[in-house]
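**Student:** sequence first, then the predicted structure:
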Amino acid sequence: MSTTTAIQVLTCDNPSPMTLEGTNTYLLGRPDQAEVVVVDPGPDGHKEHLHAVLESVGDRSVAEILVTHRHGDHTGAAKALSARTGAPVRGFDPDQCVAGGQGIVLPLAEGEKILAGGLSIEVLHTPGHTGDSVCLWIPEENALLTGDTVLGRGTTMVDFPDGTLTEYLQTLERLMDYAQARMLPAHGPAHEQLGPVVQRYLEHRHSRLDRVRELVAEHGQDLSPEQLAELMYAGRSPIHPHITHQIAAAQLEHLRSLGEL
């Protein structure tokens, strides 16, 4: 399915509560250009998806393979795609970089502009979901690829302690600068405007923090993440308890950073 003639999306068949319908892989490049950039090539072990990506690339060369963050459902196929195309793999985390046939490859940097496929792709470091998360701004298309920072449905998790809620809230505020942009997430459907989605995220996070404050006031400041998660979710969440404990730990750490605990 194409989002525009310059941006194509292919969804991997890896659905789950965390990946929604699956991982969205994006191909960036105008059809009259001889090269394309691939973003988030998907998980390892999905040969059909890798074949679909290569088929969509066609006769074009792959200038770069970009990953929005370190999680395997985004990076797992990167080495295989690099081996097939010779393109370097680049992420904000140097550990995600693969030279391909290009020699030394530098990690992505805040504010960097990648000129490829007739487009300008600007890197925004947007930590919170993970410490290495990035979004990719394409001004010619008025489009922002949000990775897992903002999802097409539901809300994303803060992978604490690598990601922090403090950073995540700062990132969401920053993304309001792109409120009119089309939002292209790594999971779930696209949205014509980013702003309303980010506003809902902010309201949800602050509402949750207010609930944490109420529980801390009721049960004391020595609440552990496990205790807070039980009080917050009481076994009602379909998410694994390990993740709810991470969420609770991130909430408590954020309140500590504010001097409230």
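**Tutor:** Happy to help now that I have it.
**Student:** CA atoms for contacts and neighbours, from now on please.
**Tutor:** Noted.
**Student:** how about the helix or strand hosting E203: buried residues?
**Tutor:** Per DSSP states H and E: E203 is located in helix 194-219. By neighbour count with 16 or more other CA atoms under 10 Å, helix 194-219 contains the buried residues 194-195, 197-199, 201-202, 205, 209, 212-213, 215-216.
**Student:** included below, for side-by-side comparison, is a second structure:
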Amino acid sequence: MIPFVREIEFEYGRCDQVSPLIRRVIADNPGPFTYTGTGTYVVGRGTVAVIDPGPDQDGHLQALLAALDGEIVSHILVTHHHSDHSPLARPLAKVTGATIHGRRAPHLAEVSPDVMVEAGDDEGFRPDVEITDGAVFEGPGWTLRAVTTPGHTSNHVCFALAEENALFSGDHVMGWSTTVITPPDGDMGDYFASLEKVKAMGFDTLWPTHGSPVREVEPFIRAYADHRRAREAQVLAALSQGPITIKAMVPTLYAAVDPRLHAAAAMSVLAHMLLLVKQGRVACAGVAGLDSVYRLA
């Protein structure tokens, strides 16, 4: 079982000091993919970095500007291009003069319009500076380093805060829920590798964009990976009963999950299937998709 952390104390628009170097303002965009809303982080004092500005909401922009009053924003850092993370970056940069750092949104075939799998894409996201793994961002009393973590999306990147041995984990690891992996941009093989990469770095705290921090990092990430392996085993067990489609197996595999999330769950199963097909453990006729018939190889 994953030891989820779901308790959180906050008010929308309020700026909370959550650690010696970190403040957080939560946007009023709660939902099945965002939990209580997007947590925008401010690192440092005087000259600061802002991580994941969030959705393009004027109320959230005004709350951030109030929190930043009298300070200089030197960096705006974006973990990935989903619409609950990146759209406010440009309006915030316009007001503050800060530079936006991130990895540009990929151009991929759209998911079927009847499949709601995330809060939506910010397809036009273009940072001012393209991030590479290990890139360093500094201010008075704080140092952030980019940790590329593809899997949830191909352009996902986390940010390590050296002074607190903490990681702003975006949607790569969340305390309140598992992470959705949505092909073709999301990749399950990349996700497993990124989990191991983060686990090996030995952080004391993870600060997800949604929800509360994770304090017991190594066992939490291990449980996260074990959950994925268990889901993979369930998929293989379903296939052992005979050929089947993803859509047919999801209601059983995710019986305990909010039905609103079943479309997203189906995409995660597809991500598992694509990895299993790549490994030669599963086969399907034609192109692998939600309606394809799969069988054990």
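**Tutor:** Done, it's in. A quick note: this is a predicted structure, and the numbers were derived from the prediction, not measured.
**Student:** list the TM-score for the superposed pair.
**Tutor:** Here the TM-score for the pair of chains, by TM-score structural alignment, normalised by the length of structure 1, is 0.89; 249 aligned residues with a CA RMSD of 1.8 Å.
**Student:** before we move on, back to that, mean shift of the next helix or strand after the helix holding E203 of structure 1 relative to structure 2?
**Tutor:** The first helix or strand that comes after helix 194-219 of structure 1 along the chain, using DSSP H and E, is helix 225-233. Averaged over the aligned pairs, helix 225-233 of structure 1 sits 2.9 Å from structure 2 after superposition, using mean CA distance after the TM-score superposition for structure 1.
**Student:** other SSEs contacting the helix or strand that helix 225-233 of structure 1 is followed by?
**Tutor:** Using DSSP H and E, the helix or strand that follows helix 225-233 of structure 1 towards the C-terminus is helix 241-257. Under the contact criterion of 3 or more CA pairs under 8 Å, 6 or more residues apart in numbering; DSSP states H and E, helix 241-257 of structure 1 touches helix 165-175, helix 194-219, helix 225-233.
**Student:** the helix or strand just after the first one corresponds to what range in structure 2?
**Tutor:** Counting by DSSP H and E, the next helix or strand C-terminal to helix 165-175 of structure 1 is strand 182-185. Strand 182-185 of structure 1 falls opposite residues 205-208 of structure 2 when the two are matched by TM-score structural alignment.
**Student:** average gap between the matching stretch and structure 1?
**Tutor:** Taking mean CA distance after the TM-score superposition for structure 1, the mean distance separating stretch 205-208 of structure 2 from the aligned residues in structure 1 is 0.7 Å.
**Student:** what's that stretch in contact with?
**Tutor:** 39, 165-175, 213-217 (CA atoms under 8 Å, 6 or more residues apart in numbering).
**Student:** pull out the buried members of these.
**Tutor:** For the contacts of stretch 205-208 of structure 2, buried by 16+ other CA under 10 Å: 39, 166-175, 213-215, 217.
**Student:** hang on, the earlier thing: counterpart of the helix holding E203 of structure 1 in structure 2, which residues?
**Tutor:** Counting by TM-score structural alignment, helix 194-219 of structure 1 corresponds to 217-242 in structure 2.
**Student:** what is the burial count for the alignment partner in structure 2 of I65 of structure 1?
**Tutor:** In structure 2, the residue equivalent to I65 of structure 1 is I76, according to TM-score structural alignment. By other CA atoms under 10 Å, the residues close to I76 of structure 2 number 26.
**Student:** now do I76 of structure 2 against P183 of structure 2, distance only.
**Tutor:** Distance, I76 of structure 2 to P183 of structure 2, by CA to CA, to the nearest Å: 27 Å.
**Student:** show me which of the buried residues of helix 194-219 of structure 1 is closest to P88 of structure 1.
**Tutor:** L194 (29.6 Å; CA to CA).
**Student:** list the contacts of that closest one.
**Tutor:** L194 of structure 1 sits in contact with 176, 178-183, where contact means CA under 8 Å, 6+ apart.
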